[in-house]
Each structure stands twice: as structure tokens, then as C-alpha cells.
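S.K.: Okay, predicted coordinates and the sequence, questions at the end:
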Amino acid sequence: MRAALSVHHAGRIQAAITSDSAAKSALVASWRRSSNLHHLDPADCGSPDYLTEAELKQARQRLEPLLQAAQSSLDRLFLAVGGVGCCVLLADRNGVTIERRGAQADDQTFRSWGLWTGAVWNEECQGTNGIGTCLVEQRALTIHRDQHFYTRNTGLSCVTAPVYDQEGDLAAVLDVSSCRADLTEAFANLISMAVGDAAQRIEAENFKAALPEARILLAPLRDKGSGALIAVNADDLVVGATRSARQGLGITQQYFQNPRPVADLLDLAQTDPDLLAGAERSVLQRALARANGNVSAAAQALGISRATLHRKLNRLDVHRSH
């Protein structure tokens, strides 16, 4: 049975990659990369490669800040999907799984599939798969069962989303995988929403941790959701932006060599002149409320001088109760 399945799956892939489908289908394009570029055989039944303990430790250290920022989001995601037979993986930009969440009762099963820390899931080693193909295409995607390149992986459903660092570079891939035969594509689509939300939370937490002295603003970009964040310093100069904000506002890395006021970046004078003032007024009022009206304490909490805070309060006509 397994041999027949392998022959059928390999034949289906070979027929697809020799047709014109690769020009229209991202999946077939990935199969073609797996076969022609990486010289993999879909009938190969070998297990994933694993890093040594020392190599895995180094991989984790390279991604340590983001890894720390991801912990609560990984826990929350596992609470959402762990009860239906899924595990959660976080892989680095090389496709190495450096963190996972899974039910202890499922550990033996997931380990036999290679869904474990230290396993290498890039396309070069495993062909078309959730983590590896997400790294290549840099987009959220699902590789469902027989969409995998290797026959041995056709029992898996993998739902992934890319995770970008504070400079907008691809840093990791978040993955939810299952080997349940009854996991439908419709249910995988629901999981995909949870994975996308978790990836966005990880990016936001990592962004805030990387710029601890900055104020974080949500850019007014309706199609980017809550992931379009901007960091500004005490002088309201833009010192950082997430990938979503960079894409939506046309920010390149060179922009930060000569930072400009956030009002100029958002072009608020021409769009909505009250937007930034309202956001800044809210920040100041919250700081004053938390400090019980104490201007010195509020200034310290905001990371600015008392004189700067007084100027902002006067400019924005913020009234103090004390």
C-alpha cells in the first residue's frame, strides 16, 4: 500500500512539474524547485535532518531576543490548537525548529514525523513543506497533506506564517502542524487565522523589546491591521517601523540614517492634521493620569524632560488636574 502510494504521488508530481502548471501554480513551482533545483526524489522516505545539541543551542542563541518575545504567543496559540491534535513550531530563517509546543501524549507521534526541535525543514532538505516553502515565498500559506513533496510527509497538514524582526527582515516561521487524517482544509483555514494573529503578536512584542526607549504608535493603515507599528523618540522622530509599516508607508532602511518627524512621514498636514495631535494628547493624558497629575513623574515615565513635557502639554492644550 505504501509503495503504491509513493509511486502514485511521485507520478503526480512529475506530471505536474513537466506541464505548464508551474507558471500558474505556486505549489507546482515549489515542487519544481524541489525536484530540479534541489534534486530531491518525492519517493524518498528519509527522515528530516537534525542539528546536534551544540548546533541547536547556537541557533537558539542567534534568535534569543525574538524567542523570548514569542513565548506568551506560542503558549496562547497552543492553547487554541493543542486540543485538536496539533503542535506549534517556531523555526529560524534556515528552517530549523528552535521551539515547540505539544501535548505530552502526542510527543512520540510528532517526534516520529520530525516535528521536533532541531529538525531541519527547509525546502533544500524536505522539499515542499509548510516551513520551508514559507521561507522561500515569505508569505502565510498552508501545505495540506498530498501538497507536500515527499510521500512520507503527505499525512501532515502544516499551516505557517512568516515572522519579521524589528528591521523588517524575515527572522522566523511560525507553524502549526497536525498528522490527523480528519483535519480538513476548511479547518486548516481557521487555524491559519490563529497562526497569522500569533505571528503578528510576536513581531509586535519583539519590536517593542528592541526599542525599549521609544514610544510605539499604530500607523493609520487600514489594510495592515495592528501590525503596522512605528517607533518614535522623545523628539517625535521616527526611529523604527515594523515590516507592515515599512511596506505601507514606503520606508526603506536608509530612512533611519536621517530620521524625520512622524508627522512628515504620515503626511498628516495633507491627510488628517488632527490625527497625530489626538494620538499624542491621549498618550500625555494617560501618563498624567497614571502619575496622579505629577508632571515630573509623568515626564520620567515617558522618557522625556519636564520642560519638554510642559511644552507638549501647552501645545496640545492638555489640562492638568493638579
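M.R.: Done, it's in. For clarity, every value in this text was computed on a predicted model and none was experimentally measured.
S.K.: contacts, neighbours, all on C-alpha from now
M.R.: Will do.
S.K.: So for stretch 168-188, what gets flagged as buried?
M.R.: When burial is assessed from 16 or more other Cα atoms under 10 Å, stretch 168-188 yields the following buried residues: 168, 170-179, 183, 188.
S.K.: do stretch 273-291 as well
M.R.: So stretch 273-291, judged by 16+ other Cα under 10 Å, has buried residues 276-277, 280-281, 284-285, 287-288, 291.
S.K.: got a list of contacts for it?
M.R.: The list of residues contacting stretch 273-291 from outside it, by Cα atoms under 8 Å, 6 or more residues apart in numbering, reads 263, 268, 294-295, 297-299, 301-302, 313, 316, 318, 320.
S.K.: Surely V159 is within a helix?
M.R.: No: counting by DSSP: H, G, I helix; E, B strand; the rest coil, V159 is not part of a helix but strand.
S.K.: Counting neighbours, what do you get for it?
M.R.: Residues near V159, counting by other Cα atoms under 10 Å, number 29.
S.K.: And for the one 4 residues further on?
M.R.: One way to gauge burial is a neighbour count; for V163, by other Cα under 10 Å, it gives 29.
S.K.: Three-state assignment for it, please.
M.R.: Reduced to three states by three-state DSSP, V163 is strand.
S.K.: The stretch 201-322 of the chain: strands as residue ranges?
M.R.: 215-218, 229-232, 238-241 (DSSP state E, counting those that start in this stretch).
S.K.: Below is structure B, check it against A:
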Amino acid sequence: MVGTHDARHAEQVYSTLRNPASAAKSAVAASWSRSLTKYGLDPEQDQPPHQLSHAEFRVALERVEPLVRLAQNTLDRLFQSVGEAGCCVLLTDRDGVPLDRRGVPGDDADFRASGLWTGMVWSEASEGTNGVGTCLAEGRALTIHRDQHFLTRNIGLSCTVAPIWDEKGAIIAALDVSTCRADLTMPVLKVVAAAACDAAQKIEARHFREMYRHARVLLCPDVGRGAGGMIAVDREDLVIGANRAARIAYGLTDERLAHPFPADDLLLGEEEVPCESLTGAERGAVQRALSRTDGNVSAAARLLGISRATMHRKIARLGLSRPN
């Protein structure tokens, strides 16, 4: 828990920002600069974080309630990994408001006093440099450790946070693991950060699948950009959606995705896309129908909306093996 205000921290902030080159050399200094010049914050201000009213909190929760609901198991598993180390787990919305949390009851008094509680506002505009707010402002996973915070009253905290992206490639939430303990070393925080990123990616992937639950989701080759690339395709194997990693890897935009196109064009490339024919498409449709009915010709014919006799003629014409 943060103790009395430390004037030395405020002086460190001002001293760093007096050098115009600092913001260009350090991501923390760049955030400090935003906190001071863009948001007009004072590192020594001691007001507690702003807290939403009950009505405001309900509105914020309802906006992303499906995401919060599907994240429950992942939040539980993450907390089981980090809770005994004195950490709490927070799932925030895109505005930096924790909507759900996990914490050891014995630590709750410190966490509540520090503002690490549901309904508090941890945007960078409100709290200056902090794990949640700066992660959302910069769109990347990061750790803000103790005196890297902008406000003096937050320098007792260590926060590691990962963004969660929605099905259209925009930030929808953030996953934060925070501690008030002073004995957590940077190597330990790196392990915590890896666990937080992995959990955030699981929530993101599950959210994407839920948003395209009526489509088929394909995993793209590893593109080294956080969560694996995922694309959604319809029954005709046309691409109808892509997560952020896939959008970056393949240069996909909302405009491109507004007009569905063959998945092979994306995954194989123009030079490798096989030549298509109506016969080939017909053969595939007949084979899929037979597969789904375990070779029952009558049932397969009903799936295709044709007669049993027509189905037998197609099997013969396409050179397919007759089912037993």
C-alpha cells in the first residue's frame, strides 16, 4: 500500500521531463509527458481514483457483459497462479474501468485503498502513467513497476497488463495483474506478465469464436504478433472475419472484409490457388453429403435436395466410389 507522499518522485518526474529527448528515448517518459502536458495531471495530487456511480457501472458492465461472462474460467485459472503471490486480477473495459476482479480476502483492504477495485477509473487521462491506462493508450502489453507510475500515490504498485482485442481488431478490454507488495522482483513480474498475456490471448480467442459461432474458424500460421491469427469463413469457405493478428499479418481491413473472398486466396496466395471448376465443386458437395450420412445415398440425396436416382447418376458421372 502506498505510504506518505514522496516529493522525490515528483522531482524525478519533472527532472526527466525537463529533458526534451526523454520522451523519445523512454516509453515511461513518453507516458509521463502525456500525463503532464496532455492531461494536466500533477504527480503529487492525492485524490483517490474516480469511481463510477452504480448506474454508470451497470452501463459499463452491460456493454461488455458477454466478454466478462466467457472470461470467468480463464480469470479463475490466472488467479490460481498468481493470487498466493499477493496479486489481484482485474478485467477492465476499454476505458480502464475494472468490471471483474479476483483477490485474496486478506489483501482486499490494501487493494481497495489503492483503488484496485471494480468501478474505479484507471485510464491514463485519470491516473496518469499506470499499467491499465498506459496499456490501453499504447495498445500493447506492459508492466508499470512502482516508481514508473506518474502519481506519487501509486508508486507502491506493480501492474502488468495485456490488451484484449475484439473481433474487428479494436481494443475491447484489458487484463491486469497488480500487487501492492514491494518484494516482487522483476524476474517474478516477467513470469506474471507471461501468464497475463497468455490468459488475455485465451479470452480474445474465445471471444472471437463466440462472435463467429455460426462460422468456421481457421488458425493461421504463427505470425509472431501475440495471439495467433484467426479467420472466420462461411459455408462457401469465404472469409468473413479476422482477428487483429490475422489483419496485421495479411493486411486485412474492414473494407476488404466487407466483401467476402475465398480463404484459399488468403492462405495460399495467388500463385498457389488451385484451378477451380464446377465439376470439382460438385464433386466436393457430393462427397461431403455422403460423408455426413455415412454413405447413405438416400439421406445424402435429401441433404442436397435431389432424388436418389439423380444422386446415383452423379456418383457414377463423377467417378466416385459407390457406397456399400
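M.R.: Everything's here; your move. None of the values given here were measured: they were computed from a predicted structure.
S.K.: quick one: TM-score?
M.R.: Once superposed, chain against chain, the TM-score is 0.84 (TM-score structural alignment, normalised by the length of structure 1); 298 aligned residues with a Cα RMSD of 3.0 Å.
S.K.: re the thing from before, of the contacts of stretch 273-291 of structure 1, buried ones?
M.R.: 263, 295, 297-299, 302, 313.
S.K.: now the residues you listed in CSV, with distance to R145 of structure 1?
M.R.: Formatted as CSV, these follow (distance: Cα to Cα, whole Å):
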residue, distance to R145 of structure 1
A263, 48
V295, 60
A297, 57
A298, 55
A299, 56
L302, 51
L313, 59
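S.K.: Restricted to helices, list those.
M.R.: Among those, the ones falling in helices (DSSP state H) are 263, 295, 297-299, 302, 313.
S.K.: Among those residues, which pair sits farthest apart?
M.R.: Greatest spacing in those, by Cα to Cα: A263 and A297 (26.4 Å).
S.K.: which one is E123 of structure 1 nearest to, not counting chain neighbours?
M.R.: Among residues not flanking E123 of structure 1 along the chain, G132 sits closest, at 4.6 Å (Cα to Cα, 6 or more residues apart in numbering).
S.K.: So the one you found lies in a helix, does it not?
M.R.: Yes: judged by three-state DSSP, G132 of structure 1 forms part of a helix.
S.K.: pretty sure S321 of structure 1 is touching N294, no?
M.R.: No: if you go by Cα atoms under 8 Å, S321 of structure 1 and N294 don't touch, sitting 9.2 Å apart.
S.K.: counterpart of L170 of structure 1 in structure 2?
M.R.: Under the alignment (TM-score structural alignment), L170 of structure 1 maps onto I171 of structure 2.
S.K.: ok, so what distance separates that match from C135 of structure 2?
M.R.: 10 Å (Cα to Cα, to the nearest Å).
S.K.: what's the mean distance for the longest helix seen in structure 2 versus structure 1?
M.R.: As assigned by DSSP H, the longest helix anywhere in structure 2 is helix 186-211. Helix 186-211 of structure 2, aligned to structure 1 and superposed, deviates on average by 0.7 Å (mean Cα distance after the TM-score superposition for structure 1).
S.K.: May I see the buried residues of that helix?
M.R.: Within helix 186-211 of structure 2, judged by 16+ other Cα under 10 Å, the buried ones are 189, 192-193, 195-209.
S.K.: With stretch 305-324 of structure 2 instead?
M.R.: Quick answer for stretch 305-324 of structure 2 (16+ other Cα under 10 Å): 311, 315.
S.K.: roughly how far is that stretch from the heart of the chain?
M.R.: 47 Å (Cα atoms, centre = their mean, to the nearest Å).
S.K.: What residue, apart from its backbone neighbours, is nearest H207 of structure 2 spatially?
M.R.: L67 (6.4 Å).
S.K.: Look up how far A113 of structure 2 lies from Q47 of structure 2.
M.R.: The value you get for Q47 of structure 2 to A113 of structure 2, if Cα to Cα is used, is 12 Å.
S.K.: Which of the two has more residues huddled nearby?
M.R.: With neighbours defined as other Cα under 10 Å, Q47 of structure 2 and A113 compare such that A113 has more, 13 against 8.
S.K.: ok so the more buried one is a helix residue?
M.R.: Yes: counting by three-state DSSP, A113 of structure 2 is part of a helix.
S.K.: so what's the residue lying closest to E53 of structure 1 once chain neighbours are set aside up against?
M.R.: In this structure, E53 of structure 1 finds its nearest non-sequential neighbour in G118, 7.8 Å apart by Cα to Cα, 6+ apart. Neighbour list for G118 of structure 1: 50-53, 56, 96-98 [criterion: Cα under 8 Å, 6+ apart].
S.K.: ok, now M211 of structure 2?
M.R.: Neighbours of M211 of structure 2 in contact, by Cα under 8 Å, 6+ apart: E167.
S.K.: L77 of structure 1: what's it in contact with?
M.R.: 88, 194-195, 198.
S.K.: with the residues you listed in mind, which one is nearest to S72 of structure 1?
M.R.: Nearest member of those to S72 of structure 1, counting by Cα to Cα, is A198, at 9.5 Å.
S.K.: wait, that closest one sits on L74?
M.R.: Yes: counting by Cα under 8 Å, A198 of structure 1 does reach L74; the two are 7.4 Å apart.
S.K.: What is the neighbour count of G132 of structure 1?
M.R.: There are 26 residues near G132 of structure 1, going by other Cα under 10 Å.
S.K.: Next one: R101 of structure 1 relative to G130 of structure 1, how far apart?
M.R.: R101 of structure 1 is 17 Å from G130 of structure 1, by Cα to Cα.
S.K.: These two: which is more packed in?
M.R.: G130 (31 against 20).
S.K.: For that one, give its distance to D267 of structure 1.
M.R.: Using Cα to Cα, we find G130 of structure 1 at a distance of 39 Å from D267 of structure 1.
S.K.: same thing with T117 of structure 1?
M.R.: For T117 of structure 1 relative to D267 of structure 1 (Cα to Cα), the value is 46 Å.
S.K.: These two: which is more packed in?
M.R.: For T117 of structure 1 and D267, the more surrounded residue by other Cα under 10 Å is T117, and the numbers stand at 20 against 13.
S.K.: show me what contacts the more buried one?
M.R.: By Cα under 8 Å, 6+ apart, the neighbours of T117 of structure 1 are 96-100.
S.K.: same check, this time on V81 of structure 1
M.R.: 87, 191.
S.K.: try 10 Å
M.R.: Counting by Cα atoms under 10 Å, 6 or more residues apart in numbering, V81 of structure 1 touches 87-88, 102, 176-178, 191, 194-195.
S.K.: just A301 of structure 2 next, same as before
M.R.: Counting by Cα under 10 Å, 6+ apart, A301 of structure 2 has contacts 286, 289-290, 293, 307-312.
S.K.: Return the subset of those lying in strands.
M.R.: Counting by DSSP state E, none of the members of the contacts of A301 of structure 2 fall within strands.
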